[in-house]
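Engineer: Model the structure of this input:
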Amino acid sequence: MIPRISIFIDYQNMHLSALYHFRPPGEGHRLSHVDPVLVADLVAARRRFGGVLTDIRVYRGRPSPDHQPAAAQASDRQAAGWLRDPRLTLVRRQLRYPKDWPVTPAQEKGIDVALAVDFVRLACEGAFDIGVLFSRDTDLIPALEAVRDLGTGGVHVEVATWRGLSRLRYPDSQLPWCHYLDAADYEACRDNTDYTVT
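Structural biologist: The predicted model follows:
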């Protein structure tokens, strides 16, 4: 039986890590996005032991239409493009706006928790055989440990990151297996669409 691969992407973490690591300082965010479908296909294709990519799960914040109507529309246009791929599930939560916004920028809240809950829940439900988590957020390590420790019917856990940056790992370990994507991979997976243009 061919193993089913699900790839869980902490989008803002993946996107901004690549932007600051691979692009010139000061370059804007608009033209340096990453296509999560291309990233997921690349990671799945490079797995030494194969498998079929059945699920791409992307987690990210959404600007509030009340606070940032243009940014919300751009985010929705980007999301609509991603959702053309039937394998993709998009989980969005509205950004939180502090009282002194825009002096203090809006922040994602609850995205890492939503990703962690889904990662563990879907593993326990047997929804995938291989779960790959693309993020550098160490708050997600307990979710990796939970899937490993729960004995979820042979579910295998892997992680992904950009080469030259930190990766998620169990304490005092080189596990789980990590897929490293380099600058050439980033260029191959870049989405240069300006979603602010209607």
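Engineer: contacts, neighbours, all on C-alpha from now
Structural biologist: Fine.
Engineer: And for stretch 158-174, what's in contact with it?
Structural biologist: Stretch 158-174 is contacted by residues 14, 17-18, 21, 43, 130-138, 141, 145, 175-183 when judged by C-alpha atoms under 8 Å, 6 or more residues apart in numbering.
Engineer: Go again with 7 Å.
Structural biologist: For stretch 158-174, the surrounding residues in contact (C-alpha atoms under 7 Å, 6 or more residues apart in numbering) are 18, 131-136, 138, 141, 175-182.
Engineer: in stretch 35-52, what counts as buried?
Structural biologist: Within stretch 35-52, the residues that count as buried by 16 or more other C-alpha atoms under 10 Å are 35, 36, 37, 38, 39, 40, 42, 43, 44, 51, 52.
Engineer: can you pull out the strands in the protein?
Structural biologist: Using DSSP state E, the strands of the chain run over 4-10, 33-34, 52-62, 88-94, 130-134, 156-162, 177-181, 190-191.
Engineer: Show me what the second one is packed up against.
Structural biologist: Okay, so that is strand 33-34. On a contact count with 3 or more C-alpha pairs under 7 Å, 6 or more residues apart in numbering; DSSP states H and E, strand 33-34 meets strand 190-191.
Engineer: I have a second one here; can you model it like the first so I can compare?
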Amino acid sequence: MANNVDRVVLFMDYQNVHGWARRQFLPFGSGASNGHVFPLKVGELLTERRQRESDLLEVRVYRGRPNPERQPGAAQANDRQADMWDRSDQVTVVRRNLQYPSDFPASAASEKGIDVAIAVDMIRLGMSGYMDVAVLFSSDNDLMPAVEVLWGMPDCHVEVASWTGAHRIRFSGTQQPWCHHLSEADFRAVQDNYDYSTRV
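Structural biologist: Predicted coordinates for the structure are as follows:
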């Protein structure tokens, strides 16, 4: 650990974080534009709550991007939100194009490759010595292999985060790795209510 201060990187599975926030804290039927959060505020909150002295190096946000030809309004809002986040040099936004089924819009578009992107970056940065602590904010068990790899690294600690009441990633039969449970009050403190359907 550099100078006894933990260098922390937060990895956010954004659609997962957004979806669980809507399910846990918003009324049934709330629009998809609700439930957003400011990634940097989330990173600062998690870093401040660690028992060890910590420095937030970076928040890495992973999410899909709508096709502008198929969903022009959603694509513009997505772009504006990503641009807002990117204004901080502590936030890195990684986007991959959504995949569209042949019967779209009867069937929804879906994210592809996000889990792989998160896992690759967690392992890559863990091996590089860039960070001392990786915090994964997701409830997706498909990311467990990346957590397992970092758990076995002597020089990189791994933690997870989830909304209170949401599924949390853990090793079977244990409470490991350490989980940051964020409450509804925490959600309200980091909530992003900006309307990205209009210009920033």
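Engineer: Once they're superposed, tell me the TM-score.
Structural biologist: With the length set by TM-score structural alignment, normalised by the length of the first structure, the two chains reach a TM-score of 0.97; 196 aligned residues with a C-alpha RMSD of 0.9 Å.
Engineer: returning to what we had before: now tabulate the strands of the first structure in a markdown table and tack on distance to residue 71 of the first structure.
Structural biologist: A markdown table is the format used below for the strands of the first structure (distance: least, C-alpha to C-alpha, whole Å):
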| stretch | distance to residue 71 of the first structure |
| --- | --- |
| strand 4-10 | 19 |
| strand 33-34 | 14 |
| strand 52-62 | 8 |
| strand 88-94 | 12 |
| strand 130-134 | 24 |
| strand 156-162 | 26 |
| strand 177-181 | 28 |
| strand 190-191 | 17 |
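Engineer: burial of the aligned partner of residue 81 of the first structure in the second structure, as a residue count?
Structural biologist: Aligned against the second structure by TM-score structural alignment, residue 81 of the first structure finds its counterpart in residue 84. Neighbours of residue 84 of the second structure under the rule other C-alpha atoms under 10 Å: 14.
Engineer: before we move on, the earlier item: filter the buried residues of stretch 35-52 of the first structure down to the ones in helices?
Structural biologist: Of these, the ones assigned to helices by DSSP state H are 36, 37, 38, 39, 40, 42, 43, 44.
Engineer: Matching the first one against the second structure, which residue comes up?
Structural biologist: Residue 36 of the first structure maps onto residue 39 in the second structure when the alignment is built from TM-score structural alignment.
Engineer: cool, residue 23 of the first structure as well?
Structural biologist: Under TM-score structural alignment, residue 23 of the first structure pairs with residue 26 in the second structure.
Engineer: what about that match, neighbour count?
Structural biologist: Applying other C-alpha under 10 Å, we find 14 residues neighbouring residue 26 of the second structure.
Engineer: What sits closest to residue 44 of the first structure if chain neighbours are left out?
Structural biologist: Closest residue in space to residue 44 of the first structure, ignoring its immediate chain neighbours: residue 53 at 6.2 Å, by C-alpha to C-alpha, 6 or more residues apart in numbering.
Engineer: just checking, that neighbour touches residue 45?
Structural biologist: No - counting by C-alpha atoms under 7 Å, residue 53 of the first structure stays clear of residue 45, with 8.6 Å between them.
Engineer: sorry, back to before: return the distance of the residue nearest to residue 44 of the first structure relative to residue 18 of the first structure.
Structural biologist: Distance from residue 53 of the first structure to residue 18 of the first structure, counting by C-alpha to C-alpha, to the nearest Å: 23 Å.
Engineer: got a list of what the aligned partner of residue 195 of the second structure in the first structure touches?
Structural biologist: Aligned by TM-score structural alignment, residue 195 of the second structure pairs with residue 194 of the first structure. By C-alpha under 7 Å, 6+ apart, the contact set of residue 194 of the first structure is 30, 31.
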